[in-house]
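*Asks:* No letters, just coordinates:
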């Protein structure tokens, strides 16, 4: 029986793809003029900011992250958009007793800001961000911490996300995983990582939890 749903945030509950890509382009064009395109930035969706900046500019991570965060925070509210029926589905899940958690590679403060824009701050029992863990997804640590704080067993939870890191983190923690077909990289990309479920619409979760 499913008692808890763990969600990635960016690209899963809130459409932050344009925000993230525009922010990377702003930072990268300043440091590496003309070397990156928006398409190149797709591979940066999912990994932690620290990991990505370490790969792009070793030794300059702190400065690059600071520039990223400055632009990202300034333009956050204007560039994010909502996916259909996310909040209404979360409300229905909450009403039938499902525990809800966020497991993200974002800082906790930015998760809170995104939830505020989404109008869903009141719906989540637990939020795990980078401030809570030493190891981010696909490491199982954040998923296991969420399960512990929710007080549920592994067989009672599903990890849901739009990226390989989400599916792998769920599996590495010993729980089932679901991909979302609205992922920027597409459902075919996610199917490579063998999620137990593929959500074509947020409301699919209602059928999944009712089926047990």
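*Replies:* All right, it came through fine. The model shown is predicted, which means the values in this text are computed figures rather than measured ones. Numbers count the residues shown, from 1 in each chain.
*Asks:* contacts and neighbour counts: CA atoms only from here.
*Replies:* Noted.
*Asks:* How many neighbouring residues does residue 175 have?
*Replies:* By other C-alpha atoms under 10 Å, 22 other residues sit near residue 175.
*Asks:* Over to the one 10 residues further on?
*Replies:* Close neighbours of residue 185, defined as other C-alpha under 10 Å, add up to 16.
*Asks:* Now do it against residue 56, distance only.
*Replies:* Residue 185 is 21 Å from residue 56, where distance means C-alpha to C-alpha, to the nearest Å.
*Asks:* same thing with residue 20?
*Replies:* Distance from residue 20 to residue 56, by C-alpha to C-alpha: 15 Å.
*Asks:* Equivalent analysis for residue 49, please.
*Replies:* 10 Å.
*Asks:* Looking at the two, which one has more neighbours?
*Replies:* Set side by side, residue 49 and residue 56 show more neighbours around residue 49, with 19 against 14, by other C-alpha under 10 Å.
*Asks:* Put this next to the first one:
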């Protein structure tokens, strides 16, 4: 087996956007529903496409709620976003070793690119598939397949890393090795039920897993 292509989720995997997402939802529900919600309540829909969540929560004001959410994110992006430990170093190393890297995210491309640029990561990724590239989203395999097609790869040559059940299922549905990060904001019982191939405790461990797979 030879791994050549590495697909990363963005939110919660490479970048810590948890507080940004949670505060954005809380602000939106406060504005449109006069409703206070807990962090745990919001975590239940983590990884889901924004429109799907807000269509369920704000049936009568979906477009307005989406606009409120996105405006809050734009205004508070730099204040609330951070990068997970080891991400920049490992991503740079993988790129320099010749691996082809992609971001597969449920975030809009413009917003995802802003996050990558904020931490000077954008040049390491050959491809990015965002929410505006397809109307079929994780856990559907389409976004992962689109990324591989854009890079000229096959599922057998790839591994996909994420932090939610949506990421694990997307990889599995596409026939790609799945890995979940233990720094996910979700409790392990939420994602372990989907039986990812690997659980990684650090970005350095991801490198070890890829090297192990390439020795098989």
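*Replies:* Great, that's in hand. All of these numbers come straight from a predicted model, not from anything done at the bench.
*Asks:* Tell me how they score on TM after superposing.
*Replies:* Between these two chains, after superposing, the TM-score reads 0.96 (TM-score structural alignment, normalised by the length of the first structure); 212 aligned residues with a C-alpha RMSD of 1.1 Å.
*Asks:* Can you tell me the closest non-neighbouring residue to residue 199 of the first structure?
*Replies:* Computed as C-alpha to C-alpha, 6 or more residues apart in numbering, the closest residue to residue 199 of the first structure that is not its neighbour in sequence is residue 180, at 4.8 Å.
*Asks:* Would you confirm that that neighbour contacts residue 159?
*Replies:* No - counting by C-alpha atoms under 8 Å, residue 180 of the first structure does not reach residue 159; the two are 10.9 Å apart.
*Asks:* of these two, who's got more company?
*Replies:* Neighbour count, other C-alpha under 10 Å: between residue 180 of the first structure and residue 159, residue 159 has more, with 27 against 23.
*Asks:* Kindly provide the distance from that one to residue 19 of the first structure.
*Replies:* Counting by C-alpha to C-alpha, the gap from residue 159 of the first structure to residue 19 of the first structure is 24 Å.
*Asks:* Same check on residue 156 of the first structure?
*Replies:* Residue 156 of the first structure is 34 Å from residue 19 of the first structure, by C-alpha to C-alpha.
*Asks:* more crowded one of the two?
*Replies:* Taking residue 156 of the first structure and residue 19 together and counting by other C-alpha under 10 Å, residue 19 has the greater number of neighbours (21 against 16).
*Asks:* contacting residues for the nearest residue to the more buried one once chain neighbours are set aside?
*Replies:* Distances taken as C-alpha to C-alpha, 6+ apart put residue 79 closest to residue 19 of the first structure, at 5.3 Å, once the chain neighbours are dropped. Neighbouring residues of residue 79 of the first structure by C-alpha atoms under 8 Å, 6 or more residues apart in numbering: 16, 18, 19.
*Asks:* Which of these lies at the shortest distance from residue 98 of the first structure?
*Replies:* The closest of the contacts of residue 79 of the first structure to residue 98 of the first structure turns out to be residue 16 (C-alpha to C-alpha; 25.3 Å).
*Asks:* For that closest one, grab the count of nearby residues.
*Replies:* 20.
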